[in-house]
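how would this look folded up:
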Amino acid sequence: MRVAVIDIGTNSTRLLVAEVRREKVERVIHFDLVTTRLGEGIGSGYLQARAITRTCETLKRYLECIRSLEVERTVAAATSAVRDARNRQDFLQAARRTGLEVTVLSGEEEAYLSYLGVRGGLEVDAKGLVVMDVGGGSTEFIWQQEDTLFCRSVKAGAVRMTEGGHDDAAISRLLSPTLARIRLSSPRHLVGVGGTVTTCAAMVQKLEVYDPGRVHGFVLSRADVENLVDILSRCTLEERRRLPGLQPERADIITAGVRIVRLVMLELGMPSLQVSEADIMYGLAIQAASGVEIKSAVIYQ
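You can find the predicted model right below:
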């Protein structure tokens, strides 16, 4: 089945059109990403009118693209920024006027769909696996303990931590309760998804042009991540914008994102992290093709 997925995140809005068969994304037809920064001013608890407007302009363009690609099913999902906003209905109504019905995912649903995407895109053993999705507004963790899949969402994302001026100690306080639970499951393999993690892989490889084939499956060592934190901390914003592998639009939030990654690796005692291009969008695509509504996904808490 050919499906279209629109992921409305805190930092970016993405479009994936893909062919899905037997719970696998077999072929990507089209992909697009726009840094819409819907979560601008996230600490206020409200979505700003200008952020809603620029995001909806991107949605209109995406819908035009979808109509031209003979898509059989379209799903759109919003994550942390919309989930936490007191005026979320303002955005949902604005999106509806573009012709799009948007589902707001809970943190646990977001986590589960990221896990589903990773399992459909990487050959990994579920035993001892931890999936981490570092987003703009939150970070999701998914892990298995005995026969139960646990999903947790923590309000520690690259945009939120940057705008809030959170230092390492503050970020650690947010992450520690969840990481303490994960340690009880004896984790052995950490997989990371989301823009922060894929950017880390691109920067370590100094990719002048982003190459998903070189990012997917790439293994980041803890030393790689420590080195990135050191480089980013010493650079001005303008210097960061010129670093190979780093999208200029992400330069203002990347340091906080990489610090989240480093703290997770340290607290879980993980010497490395495997990067996956297959993420929540793949999970949404797989679920859309199966005909199962997002809200009816089994979430283990």
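
contacts, neighbours, all on C-alpha from now
Will do.

tell me the SS of residue 252?
At residue 252 the chain is in coil, as set by DSSP: H, G, I helix; E, B strand; the rest coil.

My error: substitute residue 20 in the last question.
Judged by three-state DSSP, the three-state class of residue 20 is strand.

Next, the second sequence, to be compared with the first:
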Amino acid sequence: MSSRFGTVDIGSNSLRFLAVERASGLLCYLDSGIWTIRLGRGLRDGEYVIQEDVLSMGLQTVEEAWKRLDALNVPLNNRVIFATESLRSSSNAHEIADIVEKKTGLALRILDGRQEALYSYRGALLGMDVNDALVFDLGGGSLELCCKNFNVSLPLGAIRIKASFDEDTVAIKSHVRSKLREVLKEGSMMQVAEIIGVGGTSSTAAMILKGIPIKNYHPSKVHATRIEEKDIESLIEFLKQMDVETRRHLTGLEPGRADIIVSGLCVISAILEFFGADRYTHSECDLLWGVIADAVTKKYAVDVKGICWGVN
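The predicted structure follows:
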């Protein structure tokens, strides 16, 4: 019986895969990959249609990720393929799910917002030595917040915010705080002493702040990075002085994220301000890790103890 597991996440901005091996109760990192596909192009408020050209690129990338899992000898019955806000809000989601199933041999799971929040929470805590925390997962289409006391999914992803407010930092922060006030009590940490952030914007912030070139990326290099609120503000101002093309050449910034990085950072800034926090910890263990941990628990009827960054 193989102890290797893999998952593919079809997101609003990126498609990602993760492969791990279960060893001594831990999930040990094997490989991962990310491609910018911008499936959520046109995503603003309400329902939208995923366009044919974007879909074609996305499906090609699914095939590439599937080949990577094949090369790692991850068996089909140990794989999960899922989608989040990009398909939750798409009017042609079922059609796309059918195509993906034919290509991969697995049914595409479309996670609802609550499931996404819980998986992100599980993944984030798996990689950190804490019993509880407020975990935020900022993606392209949505923002999830989760702790022991609540979990919520809001339409505040970086692509959506960029489409609605461009890079108007004041308007973005005001809008995010307003949406948070609708579902949470402002300033209340709800007995949570730690904030953990996951998602592409947070990972990019860690990469830029640590000066790590994209070609040298490894999750262990940015996992558990402490990021100050003042550093987020400085990054916003620094990036706003550049046009998008200049940003594409910035160390640590994946070129396909150059147009949405400011909007994403503004969302993080608003979250920290809302909860009265001056810092948070970035985690590379996220939604994908949570989904795999769930699959492992279901298969072996045991909890996952933690993670490691390589197989001994």
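
Can you give me the TM-score here?
Once superposed, the chains reach a TM-score of 0.89 (TM-score structural alignment, normalised by the length of the first structure), with 285 aligned residues with a CA RMSD of 1.8 Å.

Do you have the helices of the second structure handy? List them.
In the second structure, the helices defined using DSSP state H lie at 52-71, 85-88, 93-104, 113-126, 158-165, 169-183, 200-210, 219-222, 229-240, 244-247, 261-274, 287-300.

For those helices, could you give me CSV that also reports mean neighbour count and distance to residue 280 of the second structure?
What follows is the helices of the second structure, written out as CSV (neighbours: other CA atoms under 10 Å; distance: least, CA to CA, whole Å):
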stretch, mean neighbour count, distance to residue 280 of the second structure
helix 52-71, 16, 31
helix 85-88, 25, 24
helix 93-104, 15, 34
helix 113-126, 24, 12
helix 158-165, 22, 19
helix 169-183, 16, 17
helix 200-210, 22, 10
helix 219-222, 16, 13
helix 229-240, 16, 8
helix 244-247, 15, 24
helix 261-274, 24, 8
helix 287-300, 20, 18
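
Identify the residue of the first structure aligned to residue 278 of the second structure.
Superposed on the first structure with TM-score structural alignment, residue 278 of the second structure falls opposite residue 271.

who are the neighbours in contact with its match?
Counting by CA atoms under 8 Å, 6 or more residues apart in numbering, residue 271 of the first structure touches 221-222, 265.

before we move on, what about residue 111 of the second structure?
Per CA under 8 Å, 6+ apart, neighbours of residue 111 of the second structure: 82-84, 88.

now, which of these sits nearest residue 50 of the second structure?
Checking the contacts of residue 111 of the second structure against residue 50 of the second structure with CA to CA, the nearest one is residue 88 at 11.1 Å.

Skipping adjacent residues, who's closest to the equivalent of the closest one over in the first structure in space?
When the first structure is aligned by TM-score structural alignment, residue 88 of the second structure is paired with residue 83. Once flanking residues are discounted, residue 83 of the first structure sits nearest to residue 104: 6.1 Å by CA to CA, 6 or more residues apart in numbering.

which residues touch the residue nearest to residue 209 of the first structure when sequence neighbours are not counted?
Once flanking residues are discounted, residue 209 of the first structure sits nearest to residue 245: 7.2 Å by CA to CA, 6+ apart. By CA under 8 Å, 6+ apart, the contact list for residue 245 of the first structure reads 199-200, 202-210.

Over to residue 52 of the first structure?
Residues near residue 52 of the first structure by CA under 8 Å, 6+ apart: 38, 91, 94.

How much space separates the last one from residue 249 of the first structure?
Separation of residue 94 of the first structure from residue 249 of the first structure (CA to CA, to the nearest Å): 24 Å.
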